[in-house]
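[1] here are the coordinates; sequence isn't available:
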């Protein structure tokens, strides 16, 4: 009998890649969606028609209990979150409710359906629902050491990072308090052609495609010297799955271990279409974060040794992949507009 997985955040970048990976592994996959009329649900259903859906909302405890009880999953992947960090300064209470308290609600739903009351002291019971929490490198914030590992202390520099730290610790607490098989993946930045347009790597690839086609001329960016450990989302969802296949639960840092500046991302993207990035990039002070996280770099040694995980796509390949995808889409849209304008069908 095939395993069942329930994914929150199914309509996002990670949710879509994870769903595809689990389906390839022979799982039945359910996605939690807030409302059947959700337009993003329609998009993901067209991309991955084998998915099933269940109603639920990370801000509604009862709906989560009902969803978990209906699906009866073997594994729950809690990827649902408001993931754009700058928004957390604009709506800190909402981000905290979803990214922090939402984790607690999901854990409670799993605990209640599993019938867990207290820790048995002998490890997770056989057959228990296994829970994955999407933690974030943003929890490290003002880093205490570099590279960052599982034991590095947290000093988040945004409401987003603070909320994610709560989600991380409450997952750890449920593991210790109830014997729940709960793990957190401390994932460093991971991108793809499915990344939201508000994120800097996708903002760059979208702009480059528009500039290549002569549809715009300048790209406005914030701190060009901010450094990140960027990888490919399709690689990182493999690590999520591997974490839930281990005999004992544990938290893992997942990243490439290679740092790149925002200016590097811009340079690679523009070079791919034969242009000089410095002629098109404008530094906009209004796009700089109130409290910047300057340097994030993963020490994913434990994930590599214990999970057997390795990233397969490097940063230059990733940026070129994103540019090519956005260039194809922009070309199709341009051609369609031209057809409409000329009436040439």
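    In hand now; what should we look at? Remember, predicted model here, so these are calculated numbers, not experimental data.
[2] CA only for contacts and neighbour counts going forward, please
    Will do.
[3] any chance you could map the helices in the stretch 201-345 of the chain?
    233-243, 262-272, 301-302, 315-342 (DSSP state H, counting those that start in this stretch).
[4] does residue 45 really touch residue 51, like I thought?
    Yes - counting by C-alpha atoms under 8 Å, residue 51 is a contact partner of residue 45 at 6.7 Å.
[5] what about the closest residue to residue 203 other than its chain neighbours, which helix or strand?
    Spatial nearest neighbour of residue 203, excluding adjacent residues (C-alpha to C-alpha, 6 or more residues apart in numbering): residue 197 at 5.4 Å. Counting by DSSP states H and E, there is no helix or strand that carries residue 197.
[6] Take this one as well and set it beside the first:
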């Protein structure tokens, strides 16, 4: 553990994802040394953080990447022992809800049991660390909105069930072992860095491509699903605020506003002067076996205790995402492209 006068050190699982990349940016801007866990793959998976990366052997390098898996307890123990972070942000998961129905065991093993492995590694080493668990609004599932910290859970997917396992595991380690461990129950949060298979990015990308004549239609599932969509960079700030509080607790982050998938499609296509009804097609393959009809969060506790409030809402979010896609298709620039151009051949620690 670093002394109070030294820069803080953070360890992020899922650093190559949407939230991990924005969180790494935020922590680096605050002077942290950041270590990230990445999976070994035959292709580069670090596109979203390439603009942050420097050779770790260069003087002043603050971002370090390490190969590892949430299914490998010994690797987690060795990495945490070596890094001795002040803060751990556990964001990694199999995070696609529809896919979790096809791969329930894999989802449970990574999204659920992976949390146990990480917390048990912290306990076994005896680290004096603050731990953030990325919980999800999908844990509420069938429970009617608005949903807040005291709302009963009723998950409707293997992903939601796995996240609920991680949520209760985090609370148990806080209460049984005295760890500073918190759950951030985040409602949907989007950005140009969202994965292309997620519905908001899929719609924004299609609107831009159709407007430029690259394709004609996009295929979607349930257009009536109601969600509370916010802007990812603001939500990672909320994660950080949770670990700066005097006492550990659990918090909902949300905008408190409701929009349907149809609303989002109308806004994205409208931004490029198109009628969404001419280009959106229904495909039942995208339906879930059990649907979650409405997720709308109540973030009043986070506002009251953390001073966190959303600033970006769906109409602006749709414009941001479509503009990023247009810029990327027409010639990306560093500040608005979905993510910077990959730079191959960089070394990775560990």
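    Ah, there it is. No experiment lies behind these values; they were computed from the predicted model shown.
[7] For the stretch 1-150 of structure 1, just list every one of the strands.
    Taking DSSP state E, counting those that start in this stretch as the criterion, the stretch 1-150 of structure 1 carries its strands at 4-8, 28-33, 52-55, 75-78, 130-136.
[8] same thing with the stretch 201-350 of structure 2?
    Counting by DSSP E, counting those that start in this stretch, the strands of the stretch 201-350 of structure 2 are 218-220, 226-227, 230-231, 251-253, 259-260, 280-282.
[9] would CSV of those with mean neighbour count and distance to residue 238 of structure 2 be doable?
    CSV is the format used below for those (neighbours: other C-alpha atoms under 10 Å; distance: least, C-alpha to C-alpha, whole Å):
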stretch, mean neighbour count, distance to residue 238 of structure 2
strand 218-220, 18, 31
strand 226-227, 21, 19
strand 230-231, 24, 11
strand 251-253, 27, 7
strand 259-260, 18, 22
strand 280-282, 16, 34
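[10] Nearest to residue 151 of structure 1, out of the helices of the stretch 201-345 of structure 1?
    helix 301-302 (11.3 Å; C-alpha to C-alpha).
[11] what about the closest one, how far off from structure 2?
    Aligned to structure 2 and superposed, helix 301-302 of structure 1 gives a mean residue distance of 0.5 Å (mean C-alpha distance after the TM-score superposition for structure 1).
[12] any idea how far that helix is from the chain center?
    20 Å (C-alpha atoms, centre = their mean, to the nearest Å).
[13] re earlier: list just the one of the helices of the stretch 201-345 of structure 1 that sits closest to residue 146 of structure 1.
    helix 301-302 (13.4 Å).
[14] name the helices or strands packed onto that closest one?
    Using 3 or more C-alpha pairs under 8 Å, 6 or more residues apart in numbering; DSSP states H and E as the contact test, no helix or strand touches helix 301-302 of structure 1.
[15] Can you state the residues of structure 2 onto which it aligns?
    Aligned by TM-score structural alignment, helix 301-302 of structure 1 corresponds to residues 300-301 of structure 2.
[16] To what extent is the residue lying closest to residue 129 of structure 1 once chain neighbours are set aside buried, counted in neighbours?
    Closest residue to residue 129 of structure 1 apart from its sequence neighbours, by C-alpha to C-alpha, 6+ apart: residue 74 at 4.9 Å. Residues within reach of residue 74 of structure 1, counting by other C-alpha atoms under 10 Å, total 18.
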